[in-house]
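**Q** just the structure for this:
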Amino acid sequence: MEKVKGIRPDYYRRNGLDLFDFFELIMPRPWVIGFYVLNIIKYVVRFPKKNGKEDLLKARTYLDRLIEFIGKKGEEKHD
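**A** Got it, this is the predicted structure:
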């Protein structure tokens, strides 16, 4: 899978956690899901006029992370 530059740079890492890990620890579950979904939408909507393929790769990064997050509790549905 192709890597995305700039979405998870090392300067966001603290104590072994990246920014996504940190959000998942401090934010309520529905907020984390909303964070991922809104970023997916943002990057898909803007890709034709801004960064093209790079934005689609960023959207995929958020989608992959959302799938991973949902899977942590064994949930496939979200109300």
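**Q** from now on I want contacts and neighbour counts done on CA atoms only, so please keep to that.
**A** Fine.
**Q** just the helices from this protein, written as ranges.
**A** With DSSP state H as the criterion, the chain has helices at 19-26, 29-46, 53-72.
**Q** same list (those helices) but as JSON lines, adding mean neighbour count.
**A** Below are those laid out as JSON lines (neighbours: other Cα atoms under 10 Å):
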{"stretch": "helix 19-26", "mean neighbour count": "14"}
{"stretch": "helix 29-46", "mean neighbour count": "16"}
{"stretch": "helix 53-72", "mean neighbour count": "17"}
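**Q** please provide the structure for the following sequence as well, for comparison with the first:
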Amino acid sequence: MEDKVNHPSHYTNGKVECIEALEAATTGLVGIEAVCTANAIKYLWRWKHKNGTEDLKKAKWYIDRLLKEAQ
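**A** So this is what the prediction gives:
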């Protein structure tokens, strides 16, 4: 039986759980940079297993926001 709270299947594909990858990817980032980076990765991680192209559009939104912040 799937644990949808602690280990949802759309975040546990492969050898690394998404939360662990997000922690590594956002080390040294703060504020909106950390938020946008983490959310973009999260949506890219799960797109094929959860919401399809909707998740790709969400990832793009966060990447676009991060690009604005980086200017």
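**Q** tell me how they score on TM after superposing.
**A** The TM-score (TM-score structural alignment, normalised by the length of the second structure) is 0.57; 43 aligned residues with a Cα RMSD of 1.3 Å.
**Q** residue in the first structure paired with residue 41 of the second structure?
**A** Alignment of residue 41 of the second structure against the first structure is given by TM-score structural alignment, with residue 41 as its counterpart.
**Q** look up how far residue 70 of the first structure lies from that match.
**A** 18 Å (Cα to Cα, to the nearest Å).
**Q** do the same with residue 46 of the first structure
**A** Applying Cα to Cα to residue 46 of the first structure and residue 70 of the first structure gives a distance of 25 Å.
**Q** what do you get for residue 50 of the first structure?
**A** The gap separating residue 50 of the first structure from residue 70 of the first structure is 29 Å, by Cα to Cα.
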